[in-house]
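> sequence unknown, structure follows:
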């Protein structure tokens, strides 16, 4: 073949390669266009940048988000409890001079409405970030249950009963005879209709995966310098007892960790442990721990996974049952707070798993499809009664530090998948799936109102 022929073949190859690369960049599926307004926030709108989160506890749903408060928001915020006024330190530090002159302990009795208005006006003048808590039932109208200032955001933790805890982003001072320093917590015993400050409850960081198995029994994990601890409370998160899990689950860790430092495939590694915890009954929880070798150049290789079952006994320490060398399990979402009675799903790579509570084991259900001929992995996933949605990523030919992002929907637990597209506005307001798993929920700002829009998945 002469030079001209070789050049022609090369040009055809380059053209085909470019065409394939451009083909990989074209989003799969069709945009979601059929929509209906199924809810509205009865109160100030959430900011477009707002970090929103949807919580479901039984029939009740809650939405948390933020706004930068201004004069125009005072009337709307004033129609719901100003929760700052319930926190002594926040009330003292953020009230106007007139309100600050009121001792925190008697502020509410002396004039809670005045204190709340002073806090709102001071916040509006300084353009502070306020966290809004909305509540409703299975979509529909969401009433403003309260607001509180703070850039760090807030989180909600529910119990099997009606109690709801709001963990703020402000640190409570440790008293001489009271509980240790912890995050300020507000409590509602009527699904958020009213709130009170609870100085005895200890929730929030450094606890992880905090969950209530009953109104009184709570469990959590906690990282420590000496390893992981299982935290147990039998009095509604007022007092916690710690159990060193490393000693129970990995009693042979010392000798085995030395072995992990040795050569493996030509390189040593640093041992590291992962942990997960899930509720399965009012007196039972199950978790997993895995040991990995973390190479100095990055990357980790799992060496063993162990399962531990926790059985709680009234008046006695929890009993642990350890099972060695079990099949690898998916890692737990660092921000997850499992809810007793709700189906638990997890993902690993492109695979989806469901926790079977009776057996206390993970069952692999499905895997996501390739994207334009390239393997995909799951970034986020949402699960409803009748359908699932996953957000996947995949490499592409022109991967300049970015990946092809694709959304898929399934109505048959992963036996078949349908791709679809979300616009940038839909992605910014994405809340997840409706409870039925048949529509994507998005919060949208329209004419100064925050609406909950449902886009049907067909």
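The structure has been received and is ready for your questions. Being a predicted model, the structure only gives us computed values, none of them experimental.

> Please count neighbours and contacts with C-alpha atoms only from this point.
Noted.

> Quick check: longest strand in the protein by residues?
Longest strand in the chain by number of residues (criterion: DSSP state E): strand 300-313.

> next structured bit after it?
Moving toward the C-terminus from strand 300-313, the next helix or strand (DSSP states H and E) is strand 316-323.

> how about that next one: buried residues?
Of all the residues in strand 316-323, those buried under the rule 16 or more other C-alpha atoms under 10 Å are 318, 320.

> And the next helix or strand past it?
Counting by DSSP H and E, what follows strand 316-323 is strand 345-348.

> who's in contact with that following strand?
Contact with strand 345-348 is made by 330-333, 352-355, 377-378, 381, 383, as judged by C-alpha atoms under 8 Å, 6 or more residues apart in numbering.

> Put this next to the previous one:
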């Protein structure tokens, strides 16, 4: 009798665990099925694998994506200028870059004994592809006209002044320096009419190895740069042609030498307990107005991989005032509350609201007090805590893509979308199809609906899905 009771109890427990696991992996929310066509690309359809980005400068909307050209695309591409002719020897330099990358990969593969992989890499590097980056522009009428196209394997980036004039198209080929002391940069084209016409600018220095580049005015630009002597703050007063550099560590962490010496001594004493410890620094930078920027730096303790996440020892804020003809003025505030890391892919303009996420928390930058305010947290997904993978913030709604570990998930995470219309006080789950998700652009200009690209009959259309 006892064995039967035990077996019955075990069966009930197993059934409960199975039911719980199945319940957790059932998708939450209803599909976004109601939609309307709000736009169309008047030109070749973008590739399904393409990383598409949409940016807005006033009423002007610019959309970039990629296309692997076939014969059926030739006529469509002829509608707009082929910008390859603007960049000197673009085709030859692209091929040289492909070969250099392939050779570097092959050397690594050979070092690990993967001879066949090394050979395949070299063969791929010798082949030629016609991957083109397309630039579309629209003015709120729904029709996006093809403005131009340019070859490149890794996409293009649009960086502009607060009003988009001038606007720079940063390509994927390294510029040939006109002078020996010029820093590395990508070839860039300039537009003074919001993308209608483009002109190669051999003097502008944008891209590698800059991070968080932003224009405070038409002429004043800022960026961070990882350099051999540490992270530097760059600023330019002539429209990103010549940059002045300031070593940030000396400004923000003037006590770094003494601290690092003590840290090394303590790490040596604790090696047997914690293993090899290292000291790290993180950095962020945000535009405030036409003369000021603010950033944060955090000092972390990093322990061997797999033990635990880096521990933040201290966070400091640095405010920067720029003035032409003089070095930037710094104001440092030590021991401020911990801050979220900056999204490395974000392209910020001076006047926009700034949000960051960390784990499951959403923060907004208060530009007056220069502090991060926690606005909301991501909801649980069927009883499991979630973290935010990507977020879109509009005037009337926010959308987040979350991930949560579940009982039967193993190392995989369950993906769930939510939207909120009350700045995170309440969240509504919803589902996206694979097609909707693949073409997802983010929120529309009002923030009331999601935009997604879909190919229909050889055309790329833009569908809007209301959030209601």
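That came in fine, so what should we check first? Computed from a prediction, not measured in an experiment: that's the story for all the values here.

> quick one on the thing from earlier: equivalent range in structure 2 for the longest strand of structure 1?
Strand 300-313 of structure 1 corresponds to residues 310-323 of structure 2 when matched by TM-score structural alignment.

> quick check, residue 16 of structure 1 in a helix?
Yes. Assignment of residue 16 of structure 1 by DSSP: H, G, I helix; E, B strand; the rest coil places it within a helix.

> which position in structure 2 aligns with it?
For residue 16 of structure 1, the aligned position in structure 2 is residue 16, judged by TM-score structural alignment.

> residue contacts, that match?
By C-alpha under 8 Å, 6+ apart, residue 16 of structure 2 has no neighbours at all.

> could you pull out the strands for the stretch 151-300 of structure 1?
155-158, 164-172, 182-188, 196-197, 207-212, 218-222, 229-233, 241-244, 270-281, 284-294, 300-313 (DSSP state E, counting those that start in this stretch).

> and residue 454 of structure 1, which of those strands is closest to it?
Closest approach to residue 454 of structure 1 among these is made by strand 155-158 (23.7 Å; C-alpha to C-alpha).

> matching residues in structure 2 for that closest one?
Counting by TM-score structural alignment, strand 155-158 of structure 1 corresponds to residues 157-160.

> what about the matching stretch, how far off from structure 1?
In the superposition against structure 1, stretch 157-160 of structure 2 averages 0.5 Å from its aligned positions (mean C-alpha distance after the TM-score superposition for structure 1).

> Sort out which residues of stretch 302-313 of structure 2 are buried, please.
302-303, 310, 312.

> thinking again about what came up before, show me what counts as buried in the match of strand 155-158 of structure 1.
157-160.

> what lines up against residue 254 of structure 1 once you look at structure 2?
So residue 254 of structure 1 corresponds to residue 257, using TM-score structural alignment.

> Distance of residue 15 of structure 1 relative to residue 434 of structure 1?
44 Å (C-alpha to C-alpha, to the nearest Å).

> ok, these two, which is more surrounded?
Comparing residue 15 of structure 1 with residue 434 by other C-alpha atoms under 10 Å, the one with more neighbours is residue 434, at 21 against 12.

> Would you mind finding the match for that one in structure 2?
Residue 434 of structure 1 maps onto residue 444 in structure 2, by TM-score structural alignment.

> could you point out which element follows the helix or strand hosting residue 131 of structure 1?
For residue 131 of structure 1, the host element (DSSP H and E) is strand 129-137. Downstream of strand 129-137 of structure 1, the next assigned helix or strand under DSSP H and E is strand 140-149.

> That following strand vs structure 2, mean deviation?
So strand 140-149 of structure 1 averages 0.9 Å relative to structure 2 (mean C-alpha distance after the TM-score superposition for structure 1).

> Okay, buried residues for that strand please.
141-149.

> Stretch 454-467 of structure 2 too?
Buried-residue list, stretch 454-467 of structure 2, by 16+ other C-alpha under 10 Å: 454-455, 460-467.

> Stretch 344-353 of structure 1 too?
Quick answer for stretch 344-353 of structure 1 (16+ other C-alpha under 10 Å): 344-347, 350-353.

> re earlier: gap between the match of residue 434 of structure 1 and residue 66 of structure 2?
21 Å.

> again with residue 332 of structure 2
Applying C-alpha to C-alpha to residue 332 of structure 2 and residue 66 of structure 2 gives a distance of 43 Å.

> do the same with residue 104 of structure 2
25 Å.

> So for these two, which residue has more residues nearby?
residue 66 (26 against 13).

> that's a helix at that one, yeah?
No. Going by three-state DSSP, the assignment for residue 66 of structure 2 is strand, not a helix.
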